[in-house]
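Student: from the sequence below, what's the structure:
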Amino acid sequence: MKFSNFHLSYCSNIHPGESWEATFENLKHYIPEVRKNLDFEGPFGIGLRLSHEASLILEMPEELARFQTWLQEENAYVFTLNGFPYGDFHRTVVKDQVHFPDWTTPERKDYTIRSFKILAQLLPEGQDGGISTSPVSYRHWFKTQEAFDQGMEVATSHLMEVVTELSKIEAETGKLLHLDIEPEPDGILENSDEMVWLFTDWLLPKGAPELAKTLGISPKESEALIKRHIQVCYDVCHFAIVYEKPEETFEKFAKAGLKIGKVQISAALKLMLDQDRGILKDQLSEFAESTYLHQVVGRNTDGSLISYPDLLPALEKLEDAKEEEWRIHFHVPVFMKKYGEFESTNFLIEEVLKVLQSKPELSNHLEVETYTWEVLPPESRLPLAESISRELAWVISQLN
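Tutor: Predicted structure coming up:
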């Protein structure tokens, strides 16, 4: 949906199903219903979650043509893909495997390039398109500095292959496509400083010479291509968990010459620890489910942070925790300021949207991402179309 400078949608990773058949059926069912709920008649933007399995089918010309026909009939368009989860994402144990295969593998590179070729054919003329992706890998998989450095070298090379492909697509079609890397707690890239570090320590000094050699261009031209085709996916929940202030983060990226390809609108759980720890533990236990990682980051009174890899390990330390505040990677409905006995980081979504309205050049892709409806406490669940519509309606009200 187009609102002022922004393309707005919700991420279809909210729908279970890894196959293209399941993905397409969900779109056919929910897009018309959400449109009706919102009373929206214009072109309807879609944030498509395309698994590896689904991408192998959708790249087939006859299947792609069938989808394009449906998009035309529904007055809908695809402007962004979620390429972070490669495989199963619902009704199974995902946890750290959401990063697998990571950017050290050819499987991740090939899947991403395939997805870009699909997006290039779906994207309307005159519009840029992006694919969000893993923050390189899961940091706890690397046990030594040598293994880490080797992984970064391979990942950098794979990312240069993506840039090469995207520069060719733009030369042939005129369509600008960008890979939007999404920092996340316990990813190799967790915050804005590490996102900048990816460019200053790896992509520009090590990747640019490789790209220059491949394309037969100057190092300066290759650096410009890297910054054009590799951008940031700013997930509001993820940056909230590491206690970053939106305006400061946007300024840091701008100073480093980094662009924000997509803003994912999402909210985390927030709570102060000056309460009865036994009661807190009981209340939090219902969020400690087995499907997704729910990283916890605590903040001490001096501003220093302490990280826990998941909610259960954090709960084991709760009684003796010295932090004053916890923020938990649990995507809660974006319109909620309070969530049961807890707060949410909804206030940071409001801040982000205000910054974007005052500086619309920062990013024009907005995607609501609340994928945890199936694992929310039962009293918080609504029919899915109603849930999606309510979130989008809230964002629209903020934009208006």
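Student: use CA for all of it now, contacts and neighbours both
Tutor: Will do.
Student: pretty sure His229 contacts Ile169?
Tutor: No. His229 lies out of contact with Ile169 (Cα atoms under 8 Å); the separation is 11.0 Å.
Student: packing partners of whichever strand or helix holds Ala54?
Tutor: Using DSSP states H and E, Ala54 sits within helix 52-58. Secondary-structure packing of helix 52-58 (3 or more Cα pairs under 8 Å, 6 or more residues apart in numbering; DSSP states H and E): helix 20-38, helix 106-122.
Student: ok, His229 and Ile169, which is more surrounded?
Tutor: Neighbours were counted for His229 and for Ile169 using other Cα atoms under 10 Å; His229 has more, 24 against 17.
Student: what about the closest residue to the more buried one other than its chain neighbours, how many residues nearby?
Tutor: Distances taken as Cα to Cα, 6 or more residues apart in numbering put His178 closest to His229, at 4.3 Å, once the chain neighbours are dropped. For His178, the neighbour count with other Cα under 10 Å is 28.
Student: thought Ile131 was touching His178, still the case?
Tutor: Yes. Taking contacts as Cα under 8 Å, His178 lies within contact range of Ile131: 6.6 Å.
Student: I have a second one here; can you model it like the first so I can compare?
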Amino acid sequence: MADHAIDTRPLAQPVFRRLFIGQGTSFVGSMLTQVAVPVQVYRISHSSFYVGMVGFAGLLPLIVFGLYGGAIADAVDRRKLYLWSSLGTWAVTLALLAQTVLGVRSVGLILALVAVQSAGFAMASSARGAIVPRIVEPELIPAANTLNYVVGTVGEVIAPLIAGVLVTFPHGFAYAYGADAALFTAALYSTLRLPKLPPDRAAARLGLRSVREGLSFIGGRPVLVMSFFVDICAMMLAMPRSLFPAVADARFDGSVGLLYAAIPIGSVLAGFASGWIGRIRRQGVVLTGAVLVWGGAIGVSGLARQLWLVVLLLAVAGAADLVSAVLRQTLLQTYAPDEMRGRMQGVHTVVVAGGPRLGDLRAGTMSAALGPATAWAFGGFACLAIVALAAPLVRPFWTYEAPAPPRKTPAPAEVGA
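Tutor: Just a heads-up that it's a prediction; the model follows:
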């Protein structure tokens, strides 16, 4: 049992522990907003298409600021970049609260705020992902990524259930946005307590050339290309979240909270038994298998008519998603040198956060034409088929074995107190 329990050794390091607590607390608040926004848009417009547009509105800022933010993270102090971009996302949450309190009821304004928030999120994520390998030992990177993913998914479990109740109140959207703004202060505090994290002597220069260098680094390495490809398939084809409000209204008497919480519930349960993930060497094969389980579970859940069965299948998908997410992040952080990690995390942010946004658009558009059930099930089965056919064809990815990381104790300036 101990061999399979979640590895908590990174929490013994004070800097990582503060970052972990701050990120976890703020994530509960941010998930309240992520649930409240599409539900508010649906309440205003009664259209799954506009719910899908919530994801699409943030796509271009996510791509631009994810890629360029990654280049900035390789050229400046990562702590400062993380702090200022986090402050930007916090300001947008306050603006969402204001538009709700004032009763503006403008889908266009909400979409514009989502776009601005996506820009701040992209830059913060690029910096945060590049920070982790600087504050924990190399052999603890998979464990640190697992802990971060689990605390995030705990927030995804708690927040949708809370938001599902809050949005039924007369001023529920304001409560959700207000709670997000208050809880986010924990993340700001933990960021302020980070040590200085300047670039090393091989720091990149700001500019489009730096972005191109990062993309060229990925393009010349099939292992990285394929790891991004399978994630795009999973998120763009098999992410049904923009269909949750419509399906909940049609089948489950508006019980949308459980649908939003189901995937994170599965991830959390899998996370508590995740000690084995750090010992995986055939990362390409296991990553592919996890994505296949995700696609199959999503496809079958789209056909189910009972709420308990849909929740169960989404939870299975969530468990597979934890495995694939930890492996992707670990592979990226260990495959690239430190001077490239910001740009790698920028691309990772674009794929991980942009894929679901494209998935929202795909699902919303298909739902408008064919209905939510068809849009939901089709995406899952399409993901399953494409990944099953494509992954074994890329031999460097399929045969990739992660090297055992050398033990290294971070310098005192990086660990902090």
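Student: TM-score for these two?
Tutor: With the length set by TM-score structural alignment, normalised by the length of the first structure, the two chains reach a TM-score of 0.26; 184 aligned residues with a Cα RMSD of 7.4 Å.
Student: before we move on, back to that, from Ser397 of the first structure, how far out is the residue nearest to His229 of the first structure?
Tutor: The gap separating His178 of the first structure from Ser397 of the first structure is 28 Å, by Cα to Cα, to the nearest Å.
Student: mind checking the SS state of Leu8 of the first structure?
Tutor: strand (DSSP: H, G, I helix; E, B strand; the rest coil).
Student: pull the contacting residues for it.
Tutor: 1-2, 45, 365-368 (Cα atoms under 8 Å, 6 or more residues apart in numbering).
Student: and the strands in the second structure?
Tutor: Here the second structure has no strands by DSSP state E.
Student: picking up where we left off before, what two of the contacts of Leu8 of the first structure have the greatest distance between them?
Tutor: Lys2 and Val368 (14.1 Å; Cα to Cα).
Student: neighbour count: those two, which is higher?
Tutor: Each of Lys2 of the first structure and Val368 has its neighbours counted (other Cα under 10 Å); Val368 has more, 25 against 15.
Student: wait, that one sits on Ala393?
Tutor: No. When contacts are counted by Cα under 8 Å, Val368 of the first structure is not listed as touching Ala393 (10.8 Å).
Student: returning to what we had before: need the helices and strands packed on helix 52-58 of the first structure in JSON lines with mean neighbour count, can you?
Tutor: Shown next, in JSON lines, are those (neighbours: other Cα atoms under 10 Å):
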{"stretch": "helix 20-38", "mean neighbour count": "16"}
{"stretch": "helix 106-122", "mean neighbour count": "19"}
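Student: same list, these, but as CSV with distance to Ala155 of the first structure please.
Tutor: Listed next are those as CSV, based on distance: least, Cα to Cα, whole Å:
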stretch, distance to Ala155 of the first structure
helix 20-38, 28
helix 106-122, 9
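Student: so which of these comes closest to Leu271 of the first structure?
Tutor: Across these, the minimum distance to Leu271 of the first structure, taken as Cα to Cα, is reached by helix 20-38, at 32.1 Å.
Student: the strands in the stretch 151-300 of the first structure, which residues?
Tutor: Per DSSP state E, counting those that start in this stretch, the stretch 151-300 of the first structure carries strands over the ranges 177-181, 230-235, 260-265, 267-272, 296-299.
Student: mind checking which of these is nearest Ile31 of the first structure?
Tutor: Taking the strands of the stretch 151-300 of the first structure one by one with Cα to Cα, strand 260-265 is closest: 18.7 Å.
Student: report the angle between that closest one and strand 230-235.
Tutor: 10 degrees (axes from the mean of the first three to the mean of the last three Cα atoms, to 10 degrees).
Student: tell me which residues in strand 260-265 of the first structure are buried?
Tutor: Across strand 260-265 of the first structure, burial judged by 16 or more other Cα atoms under 10 Å covers 260-265.
Student: can you spell out which helices and strands pack onto it?
Tutor: Using 3+ Cα pairs under 8 Å, 6+ apart, strand 260-265 of the first structure is in contact with strand 129-133, strand 177-181, strand 230-235, helix 236-241, strand 365-368.
Student: closest one to Ser9 of the first structure among those?
Tutor: That would be strand 365-368 among these, by Cα to Cα, at 5.0 Å.
Student: next helix or strand past that closest one?
Tutor: Strand 365-368 of the first structure is succeeded, C-terminally, by helix 384-399 (DSSP H and E).
Student: what's the angle from that next one to helix 20-38?
Tutor: Calculated by the same axes, to 10 degrees, helix 384-399 of the first structure forms an angle of 50 degrees with helix 20-38.
Student: from Leu179 of the first structure, how far out is Ile260 of the first structure?
Tutor: 10 Å.
Student: could you tell me which residues touch both of these two?
Tutor: 231-232.
Student: which stretches in the stretch 1-150 of the second structure count as helices?
Tutor: 14-45, 48-57, 59-73, 78-101, 107-135, 141-166 (DSSP state H, counting those that start in this stretch).
Student: same check on the stretch 51-200 of the first structure?
Tutor: Using DSSP H, counting those that start in this stretch, helices in the stretch 51-200 of the first structure cover 52-58, 61-74, 106-122, 145-173, 192-197.
Student: I'd like those helices as TSV, with distance to Trp20 of the first structure appended.
Tutor: Listed next are these as TSV, based on distance: least, Cα to Cα, whole Å:
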stretch	distance to Trp20 of the first structure
helix 52-58	4
helix 61-74	9
helix 106-122	13
helix 145-173	23
helix 192-197	32
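Student: so for Pro32 of the first structure, which of those sits nearest?
Tutor: Using Cα to Cα, the nearest of the helices of the stretch 51-200 of the first structure to Pro32 of the first structure is helix 61-74, at 7.7 Å.
Student: can you list the buried residues in that closest one?
Tutor: For helix 61-74 of the first structure, a neighbour-count test (16+ other Cα under 10 Å) marks 64, 68, 71, 74 as buried.
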